[in-house]
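Engineer: I'll drop the sequence and a predicted model, then ask my questions.
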Amino acid sequence: MEPAYLPNKEGFYGKFGGAYVPEILYKCVTDLQEAYIPIMESDDFKAEFRALLKDYVGRPSPLYFARRMSEKYGCQIYLKREDLNHTGAHKINNTIGQILMAKKMGKTRIIAETGAGQHGVATATVCALMDMECEIFMGKTDVERQHTNVERMKMLGAKVHPVMTGNMTLSDACSEAIRDWCCHPKDTFYIVGSTMGPHPYPDIVARMQSVISEELKWQLQEKIGRDYPDYLVACVGGGSNAAGTIFHYVDDDRVSIYLAEAGGHGIDTNHTAATMHCGTEGIIHGSRTLVMQTADGQIEEAFTISAGLDYPGIGPMHAQLATQGRTHILAINDDEAIYAGYELTRLEGIIPAIESAHAVAALRKMSFKPDDVVVLTVSGRGDKDVQTYLDNRKMAKEYGEF
């Protein structure tokens, strides 16, 4: 029996996963399926990947004891500081690994999708580092609300394509990237940004991000004398930072896992991105998973204030774990996330990405004992979201002193 965090040889986590791709991409996907594990397990890949994570990304990322947050919530809260990585988020862990894989497979052109822009920036960054052609697909709505990240991508030499279809956000960017891949299957490598898409992408991304929980084990051992927490908390959209946070703890029953998805205006409205609350089984972007869709299978638009969580699906690993009851899924509404972002900023001097603020907001919906050790992953920094915080400050004031 495969561990819960790994797919079977067909790429399924239980009934979720697989590779549902157009015929023109069949060879690309099967070539990747055959190549990824031998590449990742090779000594030269491991050495180069680890060296870049250490000297270029700046890993290990700190595990910080949040004293004032701990006092407020009556437990021991530690923050895994992925926001301190080069480029400002966890995304760089994955793009470093995938571009090394692309080079070993002889690809010369890189494409990627992005929502909040952090994966786009991380992809453009490694393309500049490795001297590779780079094109990024980003919904026009996100281009406007994440303008700073768009300019960063351009500075790094990437071509940014604003996507005008649908509600012009992350899901539409994914669809456009896949269309481009269909037109350039021979020379192009698609660096997928999350644990979504056809097999083997969910597994590739989870393995690349597993460095987060790998570090947590020895960091916790150093700080508290044991290598596991009582609670893990992370935000989840497609699911990459969440997968990395929980990867080495999924089969450890001593650890409770809480994941915060974007509730938008509420799960009882038509303006939400809470896929695991509102979705049903279906296929999106090459994978069978939970999807927000109409009764006849048409994909519904996701809605959230957070560009990085604005996806009407969820990675198949997360769909399986949630269905099994291994993970506890909390829907965090926009106003709750904005408040939590201000709260962390004022209590700890850390401005989180709005995506990460969803994880912080989960604390208000949980109960702790004084000795409980809680690890919360701050997946990215909030520089890109300052204007959104300012524009929506009223939401925070409704909850308290901000």
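Structural biologist: Yep, that arrived.
Engineer: going forward, measure contacts and count neighbours with C-alpha atoms only.
Structural biologist: Fine.
Engineer: Neighbours of the nearest residue to residue 10 once chain neighbours are set aside, how many?
Structural biologist: The spatial neighbour of residue 10 that comes closest, neighbours along the chain excluded (Cα to Cα, 6 or more residues apart in numbering), is residue 18 at 6.2 Å. Counted with other Cα atoms under 10 Å, the neighbours of residue 18 add up to 24.
Engineer: before we move on, what about residue 185?
Structural biologist: Residues within reach of residue 185, counting by other Cα under 10 Å, total 18.
Engineer: tell me the SS of it?
Structural biologist: Three-state assignment for residue 185 (DSSP: H, G, I helix; E, B strand; the rest coil): coil.
Engineer: quick one: it from residue 300, how far?
Structural biologist: 28 Å (Cα to Cα, to the nearest Å).
Engineer: Spell out the residue ranges of the strands in the protein.
Structural biologist: Using DSSP state E, the strands found in the chain span residues 12-13, 16-17, 63-65, 76-81, 109-114, 133-139, 159-163, 188-190, 231-235, 256-264, 280-284, 287-291, 327-333, 373-378.
Engineer: In TSV: these, plus mean neighbour count and distance to residue 271.
Structural biologist: Formatted as TSV, these follow (neighbours: other Cα atoms under 10 Å; distance: least, Cα to Cα, whole Å):
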stretch	mean neighbour count	distance to residue 271
strand 12-13	24	29
strand 16-17	26	25
strand 63-65	17	35
strand 76-81	23	30
strand 109-114	26	21
strand 133-139	26	18
strand 159-163	20	21
strand 188-190	23	30
strand 231-235	26	18
strand 256-264	27	6
strand 280-284	19	16
strand 287-291	27	15
strand 327-333	22	10
strand 373-378	26	25
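Engineer: With distance to residue 148 added, can I get these in CSV?
Structural biologist: Output for the strands of the chain, formatted as CSV (distance: least, Cα to Cα, whole Å):
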stretch, distance to residue 148
strand 12-13, 37
strand 16-17, 34
strand 63-65, 28
strand 76-81, 22
strand 109-114, 13
strand 133-139, 13
strand 159-163, 13
strand 188-190, 23
strand 231-235, 22
strand 256-264, 23
strand 280-284, 29
strand 287-291, 30
strand 327-333, 25
strand 373-378, 20
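Engineer: next up, a second structure to put side by side with the first:
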Amino acid sequence: MTQDLLSTPMPDANGYFGPYGGQLVPPELKQAMDDIDKAYEEIRQREDFQQELAILFADYVGRPSPIFHAKRLSEKLGGAQIHLKREDLNHTGAHKINHCLGEALLAKFMGKKKVIAETGAGQHGVALATACALVGIPCEIHMGQVDIEKEHPNVTKMRILGCKLVPVTRGAATLKEAVDSAFEEYLKNPTDYIYAIGSVVGPHPFPKMVRDFQSIIGNEAREQFLAKYNRLPDHVAACVGGGSNAMGMFTAFLGDESVHLVGVEPAGEGLDKVGRHAATMSVGKPGELHGMACYVLEDEQGNPSAVHSIASGLDYPGVGPQHSFLKDIGRVDYQSATDQECLDAFMTLSRTEGIIPALESAHAVAWAMREAAKLPKDSHILVNLSGRGDKDADYVAQKLGL
């Protein structure tokens, strides 16, 4: 039954993945969204666009990113073999550059005069500022004040790259508020501006578009793993906030029933502590947020709940609509890791393999470490190491007193 559901096109013509997704936007925005969808469907079929993107992926981003067998970590845990898809080696240090290049080229194709976006940990902001510098389009990034103070290295990079950085001080001053602020700016002139959403969230066509650009991760990984080991991994894990790196990895494996797909959410200080985690799939329920229907963490008044994660890129009270659908049909297993597990994984990977992961990615590493010890040595776990931890190093050092 699951495979039957997966065989239908996702999303449908109205942008829905089962009951999730859609275009829950004001009437004046619907036309702008439809225009973006039409332009995207046109440009993705063009050979010149595909060639330009392929050249940039190879010569600018440095793709394909390799798969690394973390032998020392695997030996330390004494169970399954852990492998890392090294998206942290991409130009700008994370998977975000994959869809940012696509969105910047789309903006250029559509003749837009400004690209607007939000960022949490700053990786999307850096990647989009980089892509906009490359194609010559002005870029404006909205970022919560809390995250600006926490992710100073990425803030500096964005400013060097020439983007306009807009601090957001309302509410919790983190990712949700940055999204709200960026949307408000976009609404001022949707004809001349384009909102380059940083994950597989928001109104149609963004969940589809970002997924498509990110699917290169899983397509590469599946081919690489087969070539190296003549088999597929038993488990494929990725962290989930909005869900772009996970959807990029999972898409290629959705039809492989033997592969256990695991999305790892931020449990923060504990799933029992309201407002101190961001585990939307584990604790949330179907609702509406930022122009889409998806799982949402809500407070008693039905508003998006306060959330928390040690990883700025994961503290979001919603999730991509395709993830919501995949949860309902049971194709992806959504689990969680706490702040402490994340910190432990961050330090363990750094000191065992010499790889400093982003705090976001460390959630997926934490799950792999937790599960590997329970599994036989001939089992294989493939983790999407979605970003590097340069941006987090000072914060972690301060937190741990290093």
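Structural biologist: Looks like it came in fine. Bear in mind that the values here come from a model prediction, so they are computed numbers and not experimental data.
Engineer: now what about the TM-score between them?
Structural biologist: Superposed pair, TM-score by TM-score structural alignment, normalised by the length of structure 1: 0.95. Supporting alignment: 394 aligned residues with a Cα RMSD of 1.4 Å.
Engineer: And residue 57 of structure 2, what's its match in structure 1?
Structural biologist: Under the alignment (TM-score structural alignment), residue 57 of structure 2 maps onto residue 53 of structure 1.
Engineer: one step back: which position in structure 2 aligns with the residue nearest to residue 10 of structure 1?
Structural biologist: By TM-score structural alignment, residue 18 of structure 1 lines up with residue 22.
Engineer: Could you do residue 256 of structure 1 as well?
Structural biologist: Using TM-score structural alignment, residue 256 of structure 1 lines up with residue 260 in structure 2.
Engineer: got it, and residue 145 of structure 1?
Structural biologist: So, by TM-score structural alignment, residue 145 of structure 1 is matched to residue 150.
Engineer: now residue 83 of structure 1
Structural biologist: Checking TM-score structural alignment: residue 83 of structure 1 goes with residue 88.
Engineer: and that match, how many residues sit next to it?
Structural biologist: For residue 88 of structure 2, using other Cα under 10 Å, the count is 26.
Engineer: Give the full set of residues in contact with it.
Structural biologist: 94-95, 357, 385-388 (Cα atoms under 8 Å, 6 or more residues apart in numbering).
Engineer: Please, where are all the helices along the stretch 201-350 of structure 2?
Structural biologist: 206-214, 216-229, 244-250, 280-283, 321-328, 339-353 (DSSP state H, counting those that start in this stretch).
Engineer: Confirm for me that residue 195 of structure 1 is in contact with residue 319.
Structural biologist: No: at 10.8 Å, residue 195 of structure 1 does not count as touching residue 319 under the criterion of Cα atoms under 8 Å.
Engineer: just to revisit the earlier point, what sits against the nearest residue to the match of residue 83 of structure 1 once chain neighbours are set aside?
Structural biologist: The spatially closest residue to residue 88 of structure 2, leaving aside those adjacent along the chain, is residue 387, at 4.0 Å (Cα to Cα, 6+ apart). Residues near residue 387 of structure 2 by Cα under 8 Å, 6+ apart: 86-89, 93-95, 357-358, 360-361.
Engineer: Tell me which residue of structure 1 lines up with residue 387 of structure 2.
Structural biologist: So, by TM-score structural alignment, residue 387 of structure 2 is matched to residue 380.
Engineer: Okay, its match and residue 91 of structure 1: tell me how far apart.
Structural biologist: 9 Å.
Engineer: next one: residue 135 of structure 1
Structural biologist: 17 Å.
Engineer: Check residue 389 of structure 1 too.
Structural biologist: As judged by Cα to Cα, residue 389 of structure 1 and residue 91 of structure 1 stand 22 Å apart.
Engineer: Next, the contact list for the match of residue 256 of structure 1, please.
Structural biologist: Neighbours of residue 260 of structure 2 in contact, by Cα under 8 Å, 6+ apart: 234-236, 332-333.
Engineer: and of the contacts of residue 387 of structure 2, the nearest to residue 107 of structure 2?
Structural biologist: Residue 107 of structure 2 lies nearest to residue 95 out of those, by Cα to Cα, at 19.6 Å.
Engineer: Quick one: neighbours of that closest one, just the number.
Structural biologist: 30.
Engineer: swap in the one 4 residues further on?
Structural biologist: Using other Cα under 10 Å, residue 99 of structure 2 has 28 other residues around it.
Engineer: Make sure it is actually in contact with residue 216.
Structural biologist: No: counting by Cα under 8 Å, residue 99 of structure 2 stays clear of residue 216, with 9.9 Å between them.
Engineer: got the contact list for residue 72 of structure 2?
Structural biologist: 352-353.
Engineer: which residue lines up with it in structure 1?
Structural biologist: Residue 72 of structure 2 maps onto residue 68 in structure 1, by TM-score structural alignment.
Engineer: separation between that match and residue 345 of structure 1?
Structural biologist: Look at residue 68 of structure 1 and residue 345 of structure 1: by Cα to Cα, they are 11 Å apart.
Engineer: before we move on, what about residue 236 of structure 1?
Structural biologist: For residue 236 of structure 1, the distance to residue 345 of structure 1 equals 21 Å [Cα to Cα].
Engineer: Counting neighbours, go ahead and name the busier of those two.
Structural biologist: Neighbour count, other Cα under 10 Å: between residue 236 of structure 1 and residue 345, residue 236 has more, with 31 against 15.
Engineer: List the residues that contact the more buried one.
Structural biologist: Taking Cα under 8 Å, 6+ apart, one finds 242, 259-262, 309 in contact with residue 236 of structure 1.
Engineer: Not counting sequence-adjacent ones, nearest residue to the spatially most central residue of structure 1?
Structural biologist: Structure 1 has residue 240 as the residue nearest its centroid, 3.3 Å off, counting by Cα atoms, centre = their mean. The shortest distance from residue 240 of structure 1 to any non-neighbouring residue, by Cα to Cα, 6+ apart, is to residue 194 (4.7 Å).
Engineer: Could you measure from that neighbour over to residue 166 of structure 1?
Structural biologist: Distance from residue 194 of structure 1 to residue 166 of structure 1, by Cα to Cα: 20 Å.
Engineer: repeat for residue 337 of structure 1
Structural biologist: Residue 337 of structure 1 sits 25 Å away from residue 166 of structure 1, going by Cα to Cα.
Engineer: Out of those two, name the residue with the larger neighbour count.
Structural biologist: A count of neighbours by other Cα under 10 Å puts residue 337 above the other of residue 337 of structure 1 and residue 166, at 30 against 13.
Engineer: quick one, what contacts the alignment partner in structure 2 of the more buried one?
Structural biologist: In structure 2, the residue matched to residue 337 of structure 1 (TM-score structural alignment) is residue 342. With contacts defined as Cα under 8 Å, 6+ apart, residue 342 of structure 2 is in contact with 359, 362-363, 365-366.
Engineer: Format these as CSV; extra columns: neighbour count and distance to residue 132 of structure 2.
Structural biologist: Shown next, in CSV, are those (neighbours: other Cα atoms under 10 Å; distance: Cα to Cα, whole Å):
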residue, neighbour count, distance to residue 132 of structure 2
359, 31, 26
362, 34, 28
363, 36, 30
365, 33, 31
366, 26, 34
